[in-house]
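Enquirer: sequence first, then the predicted structure:
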Amino acid sequence: MKKAKLQRLVHQYFNDTISRADCVELLEYLNNTNPDEIADVIDTELINFNKGPEFRGKQSADVLSRIKSDPRFTQSPVVEEAYPVIVKFYSRRWFQIAAALLVFGTAALIIFNKNTSNQATKKYTADQGAGAIVPGSNKAILTLAGGKTIVLKNAANGLLAQTAAGNVLKTNNGQILYSTASKTDAATNQDNINTLSTPRGGTYQVVLSDGTKVWLNAASSISYPVAFTGKERHVSLSGEAYFEVAKNKEMPFYVSINNVQVKVLGTHFNIAAYNDDNEITTTLLEGAVQVTKNNARSLLRPGQKAIVNNNSDNIAVSDADIEDAMAWKNGYFIFDDDDITGIMKKVSRWYDVSVSYQGNVSNQKFGGTFYRSKSITELLQYLEKIGKIHFTVEGRRIIVMK
């Protein structure tokens, strides 16, 4: 099939405007073609539409089986649930393609059942109220050493504060940075501690006085001196943050989270340490870090993670899924066979909602990738499509039920 025709058919499939004959031809072609050969076409459509989850693991196979059971592919005039079809997978890429086709075609059922889909959308929209629940955005509160607070979303760009230890500035690209005064002035003001805090539904970036860059996820905070002095650099963290630490062998960098400490010289890593989680996870992208809790310590290599349970001193080191750890910073949710309670923790932090449960739903596992910029309505609908679960939205409360 020529690329131009393939692009046309894929575009029509995503728009639910494809004819039955063309759909049969498209699915037959996909069934007999290495997915890497059509990856560019699929990617183009995903970019154009700017939505659609990617699925992994067992659910990916289920998704693909449902696509292969498309009534237009089998040329069956009746839409009915088919048995799974065994197929060969060339690579994980096929999972992404399969998921994309499912989302926009929903295994042919969207074409035949548009009214049902529209009613579901109306249910969520009516329940939550127009614009009541929106994705998180760039917002945070800066608390200066004297206790003064600055709501950064409302603050003008430019100079925010001026101290003997250095100046605090807000840039036009949505971050704050510190310029250090003379070493003498900084040394005499070494207790000049600032705290940057993001609310639920917020994220922000700060560039510390040594050039270290820190990205804060929602419901997180970091405390640090306006200027680093002495032989060590110390910050404290609550929640989740990604660090790109400026290299300085003579002045190691420490991140403290309760009684866990991460020591670095200059490296890139992520720390997830929310108070309502049972563990602290440090994921290393490059460089080296040492994780310590009381008398236990472990050294991480790039591509590894360390998990410290809150109730013990044990430090479990294993290979990390870097894509998963960095998803939030890159604008995604990634669910890797996560249970619904873990997923809804992330959802509640990012969309600033409360969550309650009716019945036992904790045994269900979900996998997939979803843009954090999309509406909560779309996210809940996708979860309902791929699992035996339902949601009701009442104001800013989401009720999860079977």
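Expert: Everything's here; your move. For clarity, every value in this text was computed on a predicted model and none was experimentally measured.

Enquirer: CA atoms for contacts and neighbours, from now on please.
Expert: Noted.

Enquirer: hang on, isn't Gly211 packed against Asn248?
Expert: No - between Gly211 and Asn248 there is no contact, the gap being 10.5 Å when judged by Cα atoms under 8 Å.

Enquirer: and the gap between Ile110 and Leu285?
Expert: Look at Ile110 and Leu285: by Cα to Cα, to the nearest Å, they are 41 Å apart.

Enquirer: name the element the residue nearest to Phe14 when sequence neighbours are not counted belongs to?
Expert: Closest residue to Phe14 in three dimensions, ignoring its sequence neighbours and counting by Cα to Cα, 6 or more residues apart in numbering: Phe104, at 4.7 Å. Following DSSP states H and E, the helix or strand that holds Phe104 is helix 92-105.

Enquirer: ok so, going back, who has more neighbours out of Ile110 and Leu285?
Expert: Between Ile110 and Leu285, counting by other Cα atoms under 10 Å, Leu285 is the more crowded of the two (22 against 17).

Enquirer: ok, that one - contacts?
Expert: For Leu285, the set of contacting residues under the criterion of Cα atoms under 8 Å, 6 or more residues apart in numbering consists of 267-270, 302-304, 322.

Enquirer: now for the nearest residue to Leu101 once chain neighbours are set aside, how many residues are close by?
Expert: With Cα to Cα, 6+ apart as the measure, Phe14 is the residue that lies nearest to Leu101, at 6.9 Å, once sequence neighbours are left out. Look at Phe14: counted by other Cα under 10 Å, it has 20 neighbours.

Enquirer: before we go on, here's another structure to hold up against the first:
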Amino acid sequence: MVDDYHINLIKKYLDNQCSPAEKLEIETWFEHYSGGDRTFYNNDSGLINDAMFRSLVNIRERITASETTEVDGKEVRLQPKFRFRYAAIAATVLLFIVAGSYLAIHKKAAAPKLARRSLPKADTPRSTNKAILTLANGKKIVLDDAKSGKLAVQGNSSVTKAVDGRIIYKAADRAASNDEVAYNTITTPNGGQYQVVLPDGSNVWLDAASSITYPSAFTGNKRQVKLTGQAYFEVAKNHEKPFLVNVDDKQQIEVLGTHFNIQAYPDDRDVKTTLLEGSVKLTYKNNHAILKPGQMAVNAPDQALLIKQADVYEVMAWKNNMFVFNNENIKSIMKRLARWYDIDVAFNGNMENVNFFGNYSRSKGLSNLLRDIELIDKVHFKIKGRRVTVTAP
């Protein structure tokens, strides 16, 4: 629950070293868990040590303090952003906790029942840093197989694979206006993800089954890329060169320097853009909108652009190696699992009202995750090779 990533983020938060995006993320994460798991506050639970407990209490105090403001010289208490929202689902989340505890205590008794459902006892995830870099001349480089070091020269930029696996573009200090600009594409397969540092220093994290196309150097008066799938952007600030994202020819996003997430898979009906820091301008058909941190823009082909408050923890779960299901339908869940575990999915029965709450590590093997979902007893799964059949009782 309190993993290494969030421990480090908590330390930065308490030392006032978080960026606005990180501050929003840790507060949303805290409210998400503390609203649904009562033992989160309970130091007797054994889930956290004394130092971590004091840190979490400190976060609670800071969030509470931020829920007041001054109007005309008087202190006005604001409604907490997330507390009451998650209290409504506390019972369901608690059910997951109780079910998990029951399975741990009665593992031997449960084994025969699970075996009849054709789920392996254990498996390993397919998750890893996997991607293919397609150069301007059509040459393809399998990045997970490539060794660290310089991979290619594209136009006026060198392409390097860092020791930590990132792909980094470094343009020459001075680029001539007539230098050739080469367009490259990084594509992640099902079960893959990757990080690339663009020629301007912007960082992009690609989720599974996604791709980004970009120039080897940003020339002219703008920086433009094209995205399909899901990606998180931390754009380097440059007020003289706006950063433009063409979202699968469905939407255009313009920023100067900011942090945001885009979900735009071809088989999804909606395109979702969530802002964590800074501001972005969206253009959808003839509609324009300016997002504020914590807001999400949703557009569908037959609807007007919708702006709403985002659940930042849920949106950013994929980047933090998590699945978060917030009353999500099983068909939507299985679509996400298909991208991550590279499986084919079939359904038997009516899935219309089969929804789930839950939080799972994406490092967890597929059959282990499906076994946990089965404990709620709404659906059963059968795995045969790469095919998973979902049956409603």
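Expert: Structure received. This is a predicted model, so every value here is computed, not measured.

Enquirer: the longest strand seen in structure 1 vs structure 2 - mean distance after superposition?
Expert: Among the segments of structure 1 that qualify as a strand by DSSP state E, the longest is strand 233-244. With the two structures superposed, strand 233-244 of structure 1 lies on average 0.1 Å from its match in structure 2, counting by mean Cα distance after the TM-score superposition for structure 1.

Enquirer: the next helix or strand after that strand to strand 233-244, inter-axis angle?
Expert: Counting by DSSP H and E, the element after strand 233-244 of structure 1 in chain order, helix or strand, is strand 253-257. Here strand 253-257 of structure 1 runs at 90 degrees with respect to strand 233-244, directions being taken by axes from the mean of the first three to the mean of the last three Cα atoms, to 10 degrees.

Enquirer: how about Ser348 of structure 1, secondary structure?
Expert: Following DSSP: H, G, I helix; E, B strand; the rest coil, Ser348 of structure 1 is assigned to helix.

Enquirer: element containing Thr283 of structure 2, please.
Expert: With DSSP H and E as the test, Thr283 of structure 2 turns up in strand 280-284.

Enquirer: so where in structure 1 does that strand end up aligned?
Expert: Residues 289-293 of structure 1 are where strand 280-284 of structure 2 lands when matched by TM-score structural alignment.

Enquirer: same thing with stretch 156-166 of structure 2?
Expert: So stretch 156-166 of structure 2 is aligned with residues 165-175, judged by TM-score structural alignment.

Enquirer: hey, where'd the strands end up in the stretch 51-200 of structure 2?
Expert: Secondary structure of the stretch 51-200 of structure 2 (DSSP state E, counting those that start in this stretch): strands located at 68-71, 74-77, 128-129, 132-134, 140-142, 149-154, 157-161, 167-171, 183-187, 192-197.

Enquirer: now mean neighbour count too, for the ones you listed, in JSON lines please.
Expert: Compiled in JSON lines, these are given as follows (neighbours: other Cα atoms under 10 Å):
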{"stretch": "strand 68-71", "mean neighbour count": "11"}
{"stretch": "strand 74-77", "mean neighbour count": "11"}
{"stretch": "strand 128-129", "mean neighbour count": "16"}
{"stretch": "strand 132-134", "mean neighbour count": "19"}
{"stretch": "strand 140-142", "mean neighbour count": "14"}
{"stretch": "strand 149-154", "mean neighbour count": "16"}
{"stretch": "strand 157-161", "mean neighbour count": "20"}
{"stretch": "strand 167-171", "mean neighbour count": "22"}
{"stretch": "strand 183-187", "mean neighbour count": "21"}
{"stretch": "strand 192-197", "mean neighbour count": "22"}
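
Enquirer: thanks again, I'm all set now.
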